[in-house]
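Engineer: this is a predicted model, with the sequence first.
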Amino acid sequence: MDIRQLRHFAAVAETLHFGRAAELLGMTQPPLSQSIQALERELGAPLFARTKRSVALTPFGAAWLAPVKAALAGVDALPDLARRLRQGEAGRLELSFISTADYSILPSLVRRYAALYPDVEITLVEATSDVQIAALLDGRGHAGVIIPPADSALPAPLAYRRLVSEPLIAALPETWLETGRIRLEAGRLPPAAVIASPLIVFPRRVAPAFYDLVLDYYTARGGHAHVAQEAIQMQTIISLVSAGMGMALVPASLRHLARTGVRYVDLQEGAPALETGLVWRRDDTEPTLARLIEVAIQTPADRDAVRPVLPPPATPARRS
């Protein structure tokens, strides 16, 4: 059987009249009758009970009509689906992200993208920047939200778009403030108190740009960081702070990660700025990726602590 036969059957089933069905189909009645007969022979059962005065669906024909209509509707929808796939309005998008982005740009980015393109299936995977970059270079995934390398150099196959920049703040155990171990000045943490405190930080191997940004703060003030503990998840770092194992310098958007026993405090001076952006393969022609880039350019972070950076709309050049 073919699609034409299914359309012939549906037309006769709807009109219960071969003549009117033939008119609707733009054909004469004899070829329509022959098509239905051939279809019935292929199915091995009659679809219509015919008399000289009437045409009626057989029980078999009536039961077969609904799935035929569904099949035809699916076929009729294929051209529009193809158009939406070509334009990135349907399909799949694989997006990875660092844990810090979950408190800054990621929620607003995903929310806006999903609202504009509800028929795109979005797969979200949390991973460190180094893992994301390696995956993209290996041809896996479409894009990632990362902290770029400190020297702004990414492998040539990758393109990058800066999205947000936010200051670092201190995450402190509340007990340190309550017992006077740490004293604030005008509600801010002075550099001497930062240098004197044990530090909890990402390992350099998984977040070199973040690690160096934090340690450069100490070096610029003539001190050295005493790294008490390393952890690769921001939630784990905050938990360790809550346990009193040390303090951490974290993105300002982490204020929205409430944790008992943790106090977020601004630095008194020279707070480093952490950049977060979108990375993807230059040769990836997936339409859903193109739509994501468009949305990313136009989506500010929805956290007060984050300063959005909206680059010019031109196609991004490779960072060097």
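Structural biologist: Received, thanks.

Engineer: hey, let's count contacts and neighbours off CA atoms from now on
Structural biologist: OK.

Engineer: host element of Ala11?
Structural biologist: Assigned by DSSP states H and E, Ala11 falls within helix 3-15.

Engineer: name the residues of that helix that are buried.
Structural biologist: By 16 or more other CA atoms under 10 Å, the buried positions in helix 3-15 come out as Gln5, Leu6, Arg7, His8, Phe9, Ala10, Ala11, Val12, Ala13.

Engineer: same thing with stretch 292-307?
Structural biologist: For stretch 292-307, by 16+ other CA under 10 Å, it's 292-293, 295-303, 305-307.

Engineer: contact partners of it?
Structural biologist: The contact list for stretch 292-307 (CA atoms under 8 Å, 6 or more residues apart in numbering) reads 103-109, 112-113, 163-167, 252-253, 278, 308-311, 313.

Engineer: now do stretch 190-202
Structural biologist: Outside stretch 190-202, the residues that touch it by CA under 8 Å, 6+ apart are 182-184, 210-211, 218, 221, 223-233, 237, 240-241, 245-249, 267-269.

Engineer: contact partners of stretch 36-43?
Structural biologist: Met1, Gln5, His8, Phe9, Pro46, Leu47.

Engineer: just checking, Ser242 touches Arg259?
Structural biologist: Yes. Shown here, Ser242 and Arg259 form a contact pair, counting by CA atoms under 8 Å, at 7.2 Å.

Engineer: can you point me to the longest helix in this structure?
Structural biologist: If you go by DSSP state H, the chain has its longest helix at helix 59-86.

Engineer: between that one and helix 3-15, how many degrees?
Structural biologist: Here helix 59-86 runs at an angle of 120 degrees relative to helix 3-15 (axes from the mean of the first three to the mean of the last three CA atoms, to 10 degrees).

Engineer: for the stretch 101-250 of the chain, which segments count as helices?
Structural biologist: Taking DSSP state H, counting those that start in this stretch, the helices of the stretch 101-250 of the chain run over residues 106-116, 129-137, 174-179, 191-196, 208-220, 234-242.

Engineer: dropping in the other structure now:
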Amino acid sequence: MELRHLRYFVAVAEERHFGRAAERLHMAQPPLSTQIRQLEAELGFPLFARTTRRVELTDGGRAYLEHAHAILNAVEVAGRQSRRVAEGLEGRLTVGCVGSATYDLMPRFTRALRTAQPDVEVTIQGEMLVVDQVDALRSGDLDIALLRPPVHEPALTMRPLRSDRLVAAVPDSHPLAARPSIDVRALEREPLVVHSSRGSVMHRLVLDLCESAGFTPLVSHEVVETSTLVSFVAAGLGIAVVPEGVSKLGVPGVRYCALKGATVELCAATRTHETRPLVARALEILVEVLPEPAVETPSSERPEDTDRDGTGRLFWGGERGHIDARSASC
């Protein structure tokens, strides 16, 4: 039995006439009659009571008609839904995000996804370390990861999104809080609250930033989550270096001062062989919601030896202390 047999049967049952059913199906009547007889033979009972003037459903035929309608409707729904999935309009999408983008880019991205693809089930995992994001991408637990480079993983494709300005999160009672921008050397004798050394690009970046400016940072606390880091700053436990998007947290008691000439990259990572339209459309939406680039600090305000090599690594000072970590939390 094939689906066409069910369609033939439904047409005859609804038309109650083989000739009209054949016209509706755009076929000749004799082949239609033959197909119905073959269906009845396979089922083992008559579907129609035939006379010279009319065709009526038998009791078995009426029962079979209900099931035939249900089967054909289910097939139509399955095709329609599967087509939407194939076009990226339905399905499941899981996105992982580093701490800073969790509070900045992720809300806009999620709202845009829900508006453009309301039938896509979106799951967000925020405040993820990059080592965890990479593992989750490889295992299939994540579809897209918003992370800080560099990431050395051939199985993943990195798409640069933007360059985030670095700022110093300062307690609002601190003397530096009144300054709109500062040089990194202003942090030389300040206690710093930093991200955990376990797999954090921001941890390595802050250390290299300070060392390249000629001093060893005074680390007072290490924390895992960005929200905790900013809360420690509000409590007066130290100063933190974070991407500018962290200011979206809006924690009372914290001011943000731009660090002259210091930036860090944000990228979207996917599996290299990812081909699903759902993921491709999500990446398009992600680019659409990116904010306008921040106005860069004038070159006259930057240290002369600031440099960048295009890999997401930041250099500061005459001796290049570069960031070459494989993971990040912020």
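Structural biologist: Happy to help now that I have it. Not measured: the values here are computed from a predicted model.

Engineer: list the TM-score for the superposed pair.
Structural biologist: Remark: TM-score between the superposed chains equals 0.73 [TM-score structural alignment, normalised by the length of structure 1]; 295 aligned residues with a CA RMSD of 3.8 Å.

Engineer: okay if I get the helices of the stretch 101-250 of structure 1 as CSV plus mean neighbour count and distance to His17 of structure 1?
Structural biologist: Below are those laid out as CSV (neighbours: other CA atoms under 10 Å; distance: least, CA to CA, whole Å):
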stretch, mean neighbour count, distance to His17 of structure 1
helix 106-116, 16, 45
helix 129-137, 19, 59
helix 174-179, 14, 82
helix 191-196, 16, 87
helix 208-220, 17, 75
helix 234-242, 20, 69
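
Engineer: can those helices go into CSV with extra columns for distance to Arg83 of structure 1?
Structural biologist: Below are those laid out as CSV (distance: least, CA to CA, whole Å):
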stretch, distance to Arg83 of structure 1
helix 106-116, 16
helix 129-137, 27
helix 174-179, 56
helix 191-196, 56
helix 208-220, 41
helix 234-242, 41
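
Engineer: please name whichever of those helices is nearest to Pro287 of structure 1.
Structural biologist: For the helices of the stretch 101-250 of structure 1, the distance to Pro287 of structure 1 is smallest for helix 106-116, at 13.1 Å, taking CA to CA.

Engineer: grab the most central residue of structure 1 for me.
Structural biologist: Closest residue to the average C-alpha location of structure 1: Leu95 at 4.4 Å, with CA atoms, centre = their mean.

Engineer: which of the contacts of stretch 292-307 of structure 1 count as buried?
Structural biologist: For those, a burial check counting by 16+ other CA under 10 Å picks out 103-106, 108-109, 112-113, 163-167, 252-253, 278, 308-309.

Engineer: can I get the contacts of stretch 36-43 of structure 1 in a markdown table with distance to Ala273 of structure 1?
Structural biologist: Below are these laid out as a markdown table (distance: CA to CA, whole Å):
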| residue | distance to Ala273 of structure 1 |
| --- | --- |
| Met1 | 66 |
| Gln5 | 67 |
| His8 | 68 |
| Phe9 | 68 |
| Pro46 | 76 |
| Leu47 | 73 |
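
Engineer: just give me the closest of these to Ala156 of structure 1.
Structural biologist: Nearest to Ala156 of structure 1 among those is Met1, at 52.3 Å by CA to CA.

Engineer: now that closest one: how far from Thr15 of structure 1?
Structural biologist: Note on Met1 of structure 1: its distance to Thr15 of structure 1, by CA to CA, to the nearest Å, is 21 Å.

Engineer: same deal with Arg183 of structure 1?
Structural biologist: For Arg183 of structure 1, the distance to Thr15 of structure 1 - CA to CA - is 86 Å.

Engineer: what's the answer for Leu32 of structure 1, then?
Structural biologist: Noted for Leu32 of structure 1: a distance of 13 Å to Thr15 of structure 1, by CA to CA.

Engineer: heading C-terminal from the longest helix of structure 1, find the next helix or strand.
Structural biologist: The helix or strand immediately downstream of helix 59-86 of structure 1 is strand 90-97, counting by DSSP H and E.

Engineer: hmm, who's touching stretch 232-249 of structure 2?
Structural biologist: For stretch 232-249 of structure 2, contacts defined as CA under 8 Å, 6+ apart pick out 100-101, 103-105, 164-172, 190-194, 202, 206, 220-221, 226-227, 229-230, 251-254, 256, 258, 263-264, 330.

Engineer: these in strands, which ones?
Structural biologist: 164-171, 191-194, 220-221, 254, 256, 258, 263-264 (DSSP state E).
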